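**Student:** 3D, please:
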Amino acid sequence: MTRTGLLDEILVTAAPGSTTGILTAGGARFECALGRTGILHEKREGDGGTPVGTFPLRALRYRADRLTAPETALPMTPIAEDDGWCDAPGDPNYNRPVKHPYPASAERMWREDHLYDLVVILGQNDDPVIPGAGSAIFFHLAKETGAGLRPTEGCVALRLPGMLNVLARCGPCTLMRIEPS
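**Tutor:** Purely as a prediction, here's the structure:
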């Protein structure tokens, strides 16, 4: 932790091929969901993998119609119904926020399934953006299945109580490090 009490780093580890891992934030540990193909050293668009690497937490977006703004030092913006995130590698706005309707493929940020009620934009493939090297890699809420946490499409996901705990200790200098265990 930094002098201000905010985390310098969040660590996510998983065994190769696993779709769940452990997220460690300070002294707290949480089960997290990972991509449907586990963690990958070389991220490609549509591969379903969570990328290995260290990524800044750029900003938090949240559904103000469902939750009050959580405690965090991250920059924060409410999600609007027309918010999207471009996932078309050939589009000039690839891996960038867009507004719907959008002429190219773009994920909707306003979702009915609650996954993006709290969603942190990770600085993966954004400085610079490389077409095809992965888009929309977020830190968001997890979905439960009868067998545990449902895999993501490449993101890191936590249950709501864990997410609130972690967000309260995050700020603009906090990094997420994802690595094999």
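**Student:** going forward, measure contacts and count neighbours with C-alpha atoms only.
**Tutor:** OK.
**Student:** and residue 110, what is it in contact with?
**Tutor:** Contacts of residue 110 were listed using Cα atoms under 8 Å, 6 or more residues apart in numbering, and they are 63, 79, 80, 81, 82, 83, 84, 116.
**Student:** let me redo that: residue 85
**Tutor:** Residues counted as contacts of residue 85 (Cα under 8 Å, 6+ apart) are 94, 95, 96, 97, 98, 99, 106, 107, 108, 109, 136.
**Student:** which residue sits closest to the second one, ignoring its sequence neighbours?
**Tutor:** Translated: residue 95. If you skip the residues right next to it in sequence, residue 95 has residue 135 as its closest partner in space, 4.7 Å away by Cα to Cα, 6 or more residues apart in numbering.
**Student:** May I see the buried residues of stretch 120-139?
**Tutor:** Using 16 or more other Cα atoms under 10 Å as the burial criterion, the residues of stretch 120-139 that qualify are 120-126, 129, 131-139.
**Student:** In helices, which of those residues appear?
**Tutor:** Among these, no member falls in helices (DSSP state H).
**Student:** List the ones among those residues that fall in strands.
**Tutor:** Judged by DSSP state E, strands contain the following of the buried residues of stretch 120-139: 120, 121, 122, 138, 139.
**Student:** Could you also give me the structure for this second sequence? I'd like to compare it with the first:
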Amino acid sequence: MGLLLCAGQGLPVAIGRSGTAFDKREGDGRTPAGTWRIRELRYRADHGPRPMTRLPCRRTRPADGWCDDRTDRRYNRPVTLPLGGGRPVSHERMWRADDLYDLVLVLDHNSRPRVAGRGSAVFIHLARPGFSATEGCVALRRADLLRLLARLRPGARLVVEPG
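**Tutor:** Just a heads-up that it's a prediction; the model follows:
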């Protein structure tokens, strides 16, 4: 478990099962250390109204996914499911049966430039009960994430300390 500091307040967060590090690799379970710009909010409109925020927002749709296949040209990018092309392509479903992705802040981790194998689908999203570890994301309680969203402005950044 970690701590997110915002406006002088500490919010408990879940982080990757392998902690944090600067040398993030696909599938290593680490939350990437560094400074990451928050690009946009994605939210499930069928699970609640559009949150109050100044960030760019996009509704999550049932066909939304995120490519995490390091051999695919769409690596670490949003995709529409199902993925074609004649071969299986590893991906993350953004429309999940649980509530973890009801609110998702998309970070600019490994986006400029995108480097295959350096980590994909690193988000800020909702935490599981008990703050169990993530696959490399940062996760907060719904109430804390909603309060954070109300404060964030375009260009906001998240700083993840190595640990």
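**Student:** Could you check which residue of the first structure pairs with residue 160 of the second structure?
**Tutor:** Superposed on the first structure with TM-score structural alignment, residue 160 of the second structure falls opposite residue 178.
**Student:** and for the helix or strand its match falls within, what are the contacting residues?
**Tutor:** Assignment of secondary structure by DSSP states H and E places residue 178 of the first structure within strand 175-180. By Cα under 8 Å, 6+ apart, the list of residues contacting strand 175-180 of the first structure from outside reads 8-16, 39, 51-57.
**Student:** re the thing from before, for the match of residue 160 of the second structure, the count of nearby residues, please.
**Tutor:** Applying other Cα atoms under 10 Å, we find 23 other residues in the vicinity of residue 178 of the first structure.
**Student:** got it, and residue 126 of the second structure?
**Tutor:** Residue 126 of the second structure, neighbours per other Cα under 10 Å, totals 26.
**Student:** Next one: it relative to residue 104 of the second structure, how far apart?
**Tutor:** Computed as Cα to Cα, to the nearest Å, the residue 126 of the second structure to residue 104 of the second structure distance reads 7 Å.
**Student:** residues in the second structure aligned with the biggest strand by length in the first structure?
**Tutor:** In the first structure, ranked by residue count with DSSP E as the criterion, the top strand is strand 53-62. Against the second structure, the aligned range for strand 53-62 of the first structure is residues 34-43 (TM-score structural alignment).
**Student:** For the matching stretch, give me the average deviation versus the first structure.
**Tutor:** With mean Cα distance after the TM-score superposition for the first structure, stretch 34-43 of the second structure departs from the first structure by a mean of 0.3 Å once superposed.
**Student:** ok, and for that stretch, which residues are buried?
**Tutor:** Within stretch 34-43 of the second structure, the residues that qualify as buried by neighbour count (16+ other Cα under 10 Å) are 34, 36, 37, 38, 39, 40, 41, 42, 43.
**Student:** ok, and the closest non-adjacent residue to the counterpart of residue 125 of the second structure in the first structure?
**Tutor:** Residue 125 of the second structure is assigned residue 140 in the first structure as its aligned equivalent, the criterion being TM-score structural alignment. Using Cα to Cα, 6+ apart and skipping the chain neighbours, the partner closest in space to residue 140 of the first structure is residue 119 (4.3 Å).
**Student:** Check residue 22 of the first structure too.
**Tutor:** Nearest-residue entry for residue 22 of the first structure: residue 31, 4.8 Å, with adjacent residues in sequence omitted and distances by Cα to Cα, 6+ apart.
**Student:** for the one you found, what are its contacts?
**Tutor:** Taking Cα under 8 Å, 6+ apart as the criterion, residue 31 of the first structure is in contact with 20, 21, 22, 23, 158.
**Student:** Now the aligned partner of residue 107 of the second structure in the first structure: closest residue in space that isn't a chain neighbour?
**Tutor:** Using TM-score structural alignment as the criterion, the counterpart of residue 107 of the second structure in the first structure is residue 122. For residue 122 of the first structure, ignoring the flanking residues on the chain, the nearest one in space by Cα to Cα, 6+ apart is residue 57 at 4.9 Å.
**Student:** just residue 114 of the second structure next, same as before
**Tutor:** Closest residue to residue 114 of the second structure in three dimensions, ignoring its sequence neighbours and counting by Cα to Cα, 6+ apart: residue 76, at 7.3 Å.
**Student:** The match of residue 107 of the second structure reaches residue 138, doesn't it?
**Tutor:** Yes - the criterion here is Cα atoms under 8 Å, and residue 122 of the first structure meets it with residue 138 at 5.3 Å.
**Student:** on that earlier part again, quick one, what contacts the residue nearest to residue 122 of the first structure?
**Tutor:** Residues touching residue 57 of the first structure, when contacts are defined by Cα under 8 Å, 6+ apart, comprise 74, 120, 121, 122, 123, 171, 172, 173, 174, 175, 176.
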